[in-house]
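Trainee: sharing a model prediction with you, sequence too.
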Amino acid sequence: MRDYQTAAREFDYQRTLEETLAGSLEAINACIECCDRHVGAQRVALYWEGVDGRRASWTFEQLQEASARFANLLYSRGVRPGDCVSGLLPRTPELLVTILGTWRLGAIYQPLFTAFGPKAIEHRVRLAGSRLVVTDAGNRPKLDEVEQAPPVLCVGAPAGQADFWSELEGQSSRFEPVLRTGEDAFLLMFTSGTTGLPKPLEVPLKAIAAFVGYMRHAVDLRPEDAFWNLADPGWAYGLYYAVTGPLAMGHATTFYEGPFSVESTCRIIRQYGISNLAGSPTAYRLLLAAKEEVEAQLKGRLRAVSSAGEPLTPEVIRWFAEGLGVTIHDHYGQTELGMVLCNHHALAHPVRLGAAGYAVPGHRVVVVDEQLRELPPGQPGILAVDRPRSPLFWFRGYRDMETSSFAGDYYLSGDTVELNEDGSISFVGRADDVITTSGYRVGPFDVESALIEHPAVIEAAVIGKPDPERTELVKAFVVLHGHANPGPQLVEELQQYVRKRLSAHAYPREIEFVAELPKTPSGKIQRFLLRNQEVAKASAAH
């Protein structure tokens, strides 16, 4: 295993590009990078399993031909390089053909998560200026409620409507990829909407080098691995690291069409021999909730596990090590950045329990105050990326929107963190989420982590509730296991449990038991909705 400090010190941007990309940044195409360059010897690019139990594998050769047919279809419909094509599809081979065919034409792919309703779809396709939406029969009716919807191509379309495979069969299987530059966009993403309306941002082709860097250094994706990223490609982590990253390395990826469940996750890991797994803390917490069943099926089967989306709790980290015999590492990123701060599976460095880790080589990540002064260890501040000294940094702002994220040489993430003495960085919370109570600053994640350690608790979300005496008081919303009794006795027990583990000022003075927590479709807890709810209650009381 290579030493982290050596890897960071010796990082060479030009060499990274040469090792990562088939062409130069003056002549690049994402379909070449993620498909054509890996054609040969019938290498598998995709293992797929449907909700009905059907299975298939696709080689890079098969994807090359299908993507060429799709690119020809797009061209025949007037789509040109730089135009947007939207995909409202589950994790199916058609999704991958749509993505690669869009890229082959030099167009921009824009993902639509299948759980979106018509309004969420309308917001995205309108701002994207989408020229076509590719969907399936199950999602097709949503588009009837989208005002001024783009033309639609449907997988399994009813009689009389354009069907995906029927349309492709009439197209040529040859289409020369359109070369673009590294600054040209190949993805149009929308932020997950944790703090407001989702904002559009273009991902340039040069970001592929950063995505591969994460796969190599943090995920430690090896040729002998069977890889599965649980994240849906309707979101950044899935599209960047279940599609673009592994395919750019010539590595097969895995799609399971069905929803997450403990049973299906265990079955697919066993069936496909998955050794390298990536996913979200929400999925891992659900596995932990069924730990006896999961341990019996998966112990010793996984080599590396990566987590992104929100910080892991210490209990989950310990259980993976002790119960499953595998290291799970926390990774931090944003739609705007990709993953930039990680505990790296492929690089040797100290691992502090609960810390997000160290900057991925090619990035310089620091902690700054509001005056943009870089802070020493132990002082909470804003997580920032030093743009001039981060050659793999690719974000250039939101499409047709102003942003306050750029200040001087820094990109400001909006997340509150602390630098540790060993050089790692620990996540405290979104700037809006940090609680000020009786003069103390409390990170909600610390309180949530302590609550989840209690055997009665499945999930928790912690906010600051307005309070005239303390500014805010700490309030927890808690989801319980079925065996727990949600009464005053358990409230007192949980309060004392947290108080002993954290401090007298950080325990939740109020606890409300709920059936579920509000989350974005990608699984991130929306604390601001809970906070707004409490503000509204306080206003109504006065």
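Mentor: Structure's in. What do you need? Remember, predicted model here, so these are calculated numbers, not experimental data.

Trainee: going by C-alpha atoms from here, please, whenever you check contacts or count neighbours.
Mentor: Will do.

Trainee: excluding chain neighbours, what is closest to residue 484?
Mentor: The shortest distance from residue 484 to any residue other than its chain neighbours is 5.6 Å, reached at residue 456 (CA to CA, 6 or more residues apart in numbering).

Trainee: which ones are touching the one you found?
Mentor: By CA atoms under 8 Å, 6 or more residues apart in numbering, the contact set of residue 456 is 480-481, 483-484.

Trainee: below is an additional structure, to be compared with the one above:
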Amino acid sequence: MESYEAARDAFRWDVPESFNFGGDVIDAWARERPDHPALIWCDDQGNERRLTYADIAELSNRVANALSARGVKRGDRVIVMLPRIPEWQMAMVGCLKLGAIPIPCIDMLTERDIAYRLANSEATGAITTLSNIGKFASGDHLLASLSVGGAEGHWEDFDVALADASDRFQPARLAADEPAIMYYTSGSTGHPKGVLHASRGIFAWRVSAWYWLTLTPEDVMWCTADTGWSKAGTSIIFGPWSCGSTVVFYNGRYDPKLRLETLARYRVTVFCAAATELRRLVQEDVAGYDLSALRMTVSAGESVNPEIVRGWKRLTGVDLLDGYGQTETLMTVLNYPPLPVKPGSMGKPLPGTEAAVIDMEGRFAPAGTPGRLAIRADNPQIMLGYWKEPERTAANYMKIGGADWFLTGDLARMDEDGYLFYEGRSDDVINSAGYRIGPMEVENVLMEHEAVAECAVVASPHEERGEVVKAFIVLKAGHVGEDALVKQLQDHCKALTGPYKYPRRIEFTADLPKTASGKIKRRELRDREFAAQSFLAKKEDA
């Protein structure tokens, strides 16, 4: 893509009537380039495995046959709870070939988490590790229970099951709107939601690999996302393999130096990591690592502060292109290589995606005005809906200007150049004396201060103003949380953003609560703050 505007204007969706990623992508590459490396797996102990596209095609055929032989059929749901090991890719692609619906889950789920997913999805199969089968106590009804690493009870050894299965399989022809994959994602209340995607979604997710990642068969891509995240799907399987690229898959502890060593050893060209990781990496000395192959770094899932974008560029000489997506839509707003980067911006809508900011009255908001981020609903990337929750699904749609729009649940603003800026979740907005304040803008300013390692901004109840801005701050080594630093940080914010946005309350903390994917739990901090202030008020009244 030489020009974003030209690509956007020329783009037209061309979704086939039927599509099966396993057959139409993996098997196609296996025929065209059978010996081309598809996967390089490694761990923190120095172990390594390499698989070609022909290997992945054959092994996924065996998975499909093994599941089918045990009674799993097209349309059935299969829990795939595996760490970052090659069996994850085999299982995912094998399910897709069969037409079964894989449900990728992070390896850290508890027995209670799994019991809910098994019951809610009515899964008929599960693939996990021997060390995790004890968490499937409610899974005695499963038709297929495959365990990587050994057999126990009714669980069968994954490798033995594959060895007994044929390496030939005819992939199912899935209609464009036929269910193909499901992710569970946490909501602000209640149980996790099952986000169901069609085969058209898996087909459409390659577009971000074309324009954002700009992948080719010559690229080596490493995405550090966990296997239960939708980001792992787009940047570890569906995006790079649709482009014939090689994927690096690392399993092991997080260590900044090991990250840099892995980038150098495998000559990674495109690196994708969460903002939490990048905040630590920019503090490393990269002089001893050969990163000459690296041409691009991207991040998604959590907004990257402008200082991290600038710091990564200074450190590596490589652009850090932030992007926005969610489990319901995957990547939809991105920064692109030919597009000037505005630090702090999510970028512009992906070609084929129309995005808008909607005000509380259901109108398109003027430039610079925060509102609800919406995606025009005639987009194949958008989910089929929430599993078994039609009312909840319908609540995400709104008709505006004669067209249907999907409401993402996120807040954003669009500047006069069409760049979108993330303002937080709709329930994260701080309303202080009539001013609506997005936490991200305050966090971005705080992150530019030399003393701040991490921060989270939430609403804190206030008798006069209703709410005020409160910042929870993790300091870098060598800095002490004292009154003088509080004033310094407040003055820093007043100087760089609207004076009404500065944090009137600051609390220094050793760490911040985070989800399994590394996102800061602002809601938890906000709830804690409201509970604490309520307690203090009652104490004062007494």
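Mentor: Perfect, I can see it now. From a predicted model like this one, the values you see are computed outputs, not experimental measurements.

Trainee: related to what we said a few turns ago, the residue nearest to residue 484 of the first structure maps to what in the second structure?
Mentor: Under the alignment (TM-score structural alignment), residue 456 of the first structure maps onto residue 451 of the second structure.

Trainee: how near is its match to residue 308 of the second structure?
Mentor: Here residue 451 of the second structure is placed at a distance of 14 Å from residue 308 of the second structure (CA to CA, to the nearest Å).

Trainee: burial of residue 85 of the second structure, as a residue count?
Mentor: By other CA atoms under 10 Å, 17 other residues sit near residue 85 of the second structure.

Trainee: actually residue 434 of the second structure, sorry about that
Mentor: Using other CA under 10 Å: residue 434 of the second structure sits among 10 other residues.

Trainee: to which residue of the first structure is it aligned?
Mentor: Checking with TM-score structural alignment, residue 434 of the second structure has residue 439 as its match.

Trainee: what of residue 498 of the second structure?
Mentor: Residue pairing (TM-score structural alignment): residue 498 of the second structure is matched to residue 503 of the first structure.

Trainee: now do its match against residue 473 of the first structure, distance only.
Mentor: Distance from residue 503 of the first structure to residue 473 of the first structure, by CA to CA: 14 Å.

Trainee: so who does the aligned partner of residue 130 of the second structure in the first structure touch?
Mentor: Using TM-score structural alignment, the partner of residue 130 of the second structure in the first structure is residue 137. When contacts are counted by CA under 8 Å, 6+ apart, residue 137 of the first structure touches 154-158.

Trainee: same question, residue 303 of the first structure
Mentor: 275-276, 326-327.

Trainee: hmm, try it at 6 Å
Mentor: 275-276, 326 (CA atoms under 6 Å, 6 or more residues apart in numbering).

Trainee: and it, how far is that from residue 345 of the first structure?
Mentor: Distance from residue 303 of the first structure to residue 345 of the first structure, by CA to CA: 10 Å.

Trainee: how about residue 319 of the first structure?
Mentor: Counting by CA to CA, the gap from residue 319 of the first structure to residue 345 of the first structure is 18 Å.

Trainee: with residue 104 of the first structure instead?
Mentor: 33 Å.

Trainee: same question, residue 316 of the first structure
Mentor: From residue 316 of the first structure to residue 345 of the first structure the distance is 17 Å (CA to CA).

Trainee: do residue 470 of the first structure as well
Mentor: 43 Å.

Trainee: more crowded one of the two?
Mentor: Using other CA under 10 Å as the criterion, residue 470 of the first structure and residue 345 rank with residue 345 on top: 22 against 14.

Trainee: sec struct for residue 214 of the second structure, please.
Mentor: Following DSSP: H, G, I helix; E, B strand; the rest coil, residue 214 of the second structure is assigned to coil.

Trainee: to which residue of the first structure is it aligned?
Mentor: Counting by TM-score structural alignment, the partner of residue 214 of the second structure is residue 220.

Trainee: in this structure that match contacts residue 345, no?
Mentor: Yes. In this structure, residue 220 of the first structure is within contact of residue 345 by CA atoms under 6 Å, at 5.5 Å.

Trainee: list residues touching both of these two?
Mentor: Shared contacts of residue 220 of the first structure and residue 345 (CA under 6 Å, 6+ apart): none.

Trainee: so who does the residue lying closest to residue 529 of the second structure once chain neighbours are set aside touch?
Mentor: Ranked by CA to CA, 6+ apart and with sequence neighbours excluded, the top spatial neighbour of residue 529 of the second structure is residue 460, at 5.9 Å. Counting by CA under 6 Å, 6+ apart, residue 460 of the second structure touches 467-468, 470, 529.

Trainee: also residue 393 of the second structure?
Mentor: 385-386.

Trainee: go on, residue 390 of the second structure?
Mentor: With CA under 6 Å, 6+ apart, residue 390 of the second structure has no contacts at all.

Trainee: in the stretch 201-350 of the second structure, which spans are strands?
Mentor: Ranges of strands within the stretch 201-350 of the second structure are 220-223, 246-251, 270-272, 296-299, 320-326, 330-334, 348-349, based on DSSP state E, counting those that start in this stretch.

Trainee: compared with the first structure, how much does the fourth one deviate?
Mentor: This points to strand 296-299 of the second structure. On superposition with the first structure, the average gap between strand 296-299 of the second structure and its aligned counterparts reaches 0.9 Å (mean CA distance after the TM-score superposition for the first structure).

Trainee: quick one: list the elements packing against that strand.
Mentor: strand 270-272, strand 320-326 (3 or more CA pairs under 6 Å, 6 or more residues apart in numbering; DSSP states H and E).

Trainee: now which residue in the first structure aligns to residue 149 of the second structure?
Mentor: Using TM-score structural alignment, residue 149 of the second structure sits opposite residue 156 in the first structure.

Trainee: can you give me the neighbour number for that match?
Mentor: For residue 156 of the first structure, using other CA under 10 Å, the count is 16.

Trainee: now do it against residue 447 of the first structure, distance only.
Mentor: In terms of CA to CA, residue 156 of the first structure sits 48 Å off from residue 447 of the first structure.

Trainee: one more: residue 176 of the first structure?
Mentor: Taking CA to CA, one finds residue 176 of the first structure at 55 Å from residue 447 of the first structure.

Trainee: what range does stretch 80-89 of the first structure cover in the second structure?
Mentor: The aligned range for stretch 80-89 of the first structure in the second structure is 73-82, by TM-score structural alignment.

Trainee: can you count the residues close to the equivalent of residue 54 of the first structure over in the second structure?
Mentor: Residue 54 of the first structure maps onto residue 47 of the second structure when the alignment is built from TM-score structural alignment. For residue 47 of the second structure, the count of nearby residues is 10 (other CA under 10 Å).
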